[in-house]
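Asker: Next come a sequence and a model predicted from it.
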Amino acid sequence: MAIIELLNQDMKQAMKDKDKVKLSVIRMVKASIQNEAIKQKKDALSEEEELTVLARELKQRKDSLHEFKEAGREDLVSKLEEEIKIIQAYMPEQLSDDELEQIVVQTIEEVQAESKKDMGKVMSALMPKVKGKAEGARVNQFVQQHLQ
């Protein structure tokens, strides 16, 4: 089932349950997906493109969460943490450290990378494989560990 269809179902359920926070988050995410489709001049996005939008929304909230924690805004921190949980429910299951490391090592061998100079080559081959399943910063960290 496409993410947008799942969002539509959950939006209806949130309306019935009078869950204002979930409803608000789902509406924002749906709007982002629809805006991306308009931007790309498409009727609908592929599931991979929907995942890209979801990942962007999640990253924005995590960045904001970090900023609010530093500023001591606990009222906004709890709200954002709830929004993050809601969005994460639509993301694929995240890769464990072992799984990610295995994919990183395999990709390094595939592109025959030998040093940190090959970082871009490795990342460009690796990111499509882990899209939505691991954050870019985490992937970058593993690649740097394996490239000396």
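Answerer: That came in fine, so what should we check first?
Asker: contacts and neighbour counts: CA atoms only from here.
Answerer: OK.
Asker: residues in contact with the residue nearest the centre of the chain?
Answerer: In the chain, the residue lying closest to the centroid (C-alpha atoms, centre = their mean) is A55, at 2.2 Å. Remark: with contacts taken as C-alpha atoms under 8 Å, 6 or more residues apart in numbering, A55 is in contact with 91, 132.
Asker: cool, L45 as well?
Answerer: Under the criterion of C-alpha under 8 Å, 6+ apart, the contact partners of L45 comprise 33, 36-37.
Asker: quick one: which of those is nearest to K131?
Answerer: Minimum separation from K131 among the contacts of L45 (C-alpha to C-alpha) is found for I33, which lies at 16.5 Å.
Asker: That closest one in helix, strand or coil?
Answerer: Per DSSP: H, G, I helix; E, B strand; the rest coil, the secondary structure class of I33 is helix.
Asker: Look at it and say how many residues are nearby.
Answerer: By other C-alpha atoms under 10 Å, 23 other residues sit near I33.
Asker: try this one next to it:
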Amino acid sequence: MSLKAELTQAMKDAMRAQDKARLGTVRLMLSEIKRVEVDERIEVSDERILALLDKMQKQRRDSIAQFSAAGRQDLVDIEEAELEVISQFLPAPLSEAELQAMVQSAVAETGAQSMADMGKVMAILKPQVQGRADMTVVSKLVKACMG
């Protein structure tokens, strides 16, 4: 089943269960997918959906940090609930060891010698870790491996 079909089914299940919080978050995800499809006049692939969900997850993390700093626990709770629902549709996160191994493999594969070659390494890693790891963490690991 495609990710879009999975999200549509999750929306129907949330409607039946009258789970308003989950329903709202699933609808947010579907509307973001629909927005991209309409704007770009394309059928969105599962890879692109993962990228969109990853972006939404990052936005929620940023919001949580900002709301926490402002002392708005009510808004933090809402964002955390949305983050939980979004993460259910993403693949399992990579462990630190798996990520380290992937970075070392990509550095060896590209023959990267300096920070100037970082783009080549990141180009290989990005599709492999999309939705499974935070790209800022990946970037730090690449810098540490090359530094």
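Answerer: The structure has been received and is ready for your questions. All figures in this text were calculated on a predicted structure; none of them were measured in a lab.
Asker: which residues in the second structure form helices?
Answerer: Counting by DSSP state H, the second structure has helices at residues 3-17, 20-40, 46-69, 73-87, 96-110, 118-129, 135-146.
Asker: For the fifth one, give me the average deviation versus the first structure.
Answerer: Read it as helix 96-110 of the second structure. Per the superposition on the first structure, helix 96-110 of the second structure and its aligned residues are separated by 0.5 Å on average (mean C-alpha distance after the TM-score superposition for the first structure).
Asker: For that helix, buried residues please.
Answerer: Neighbour-count burial for helix 96-110 of the second structure flags 99-100, 102-103, 106-107 (criterion: 16 or more other C-alpha atoms under 10 Å).
Asker: can you check the second one too?
Answerer: Using 16+ other C-alpha under 10 Å as the burial criterion, the residues of helix 20-40 of the second structure that qualify are 22-26, 29-30, 32-34, 36.
Asker: what would these look like in JSON lines with distance to L90 of the second structure?
Answerer: Written out in JSON lines, the entries for the buried residues of helix 20-40 of the second structure read as follows (distance: C-alpha to C-alpha, whole Å):
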{"residue": "R22", "distance to L90 of the second structure": "15"}
{"residue": "L23", "distance to L90 of the second structure": "17"}
{"residue": "G24", "distance to L90 of the second structure": "18"}
{"residue": "T25", "distance to L90 of the second structure": "14"}
{"residue": "V26", "distance to L90 of the second structure": "13"}
{"residue": "M29", "distance to L90 of the second structure": "12"}
{"residue": "L30", "distance to L90 of the second structure": "14"}
{"residue": "E32", "distance to L90 of the second structure": "15"}
{"residue": "I33", "distance to L90 of the second structure": "14"}
{"residue": "K34", "distance to L90 of the second structure": "18"}
{"residue": "V36", "distance to L90 of the second structure": "18"}
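Asker: Can you tell me which of these is nearest E82 of the second structure?
Answerer: Nearest to E82 of the second structure, judged by C-alpha to C-alpha, of the buried residues of helix 20-40 of the second structure is T25 at 5.8 Å.
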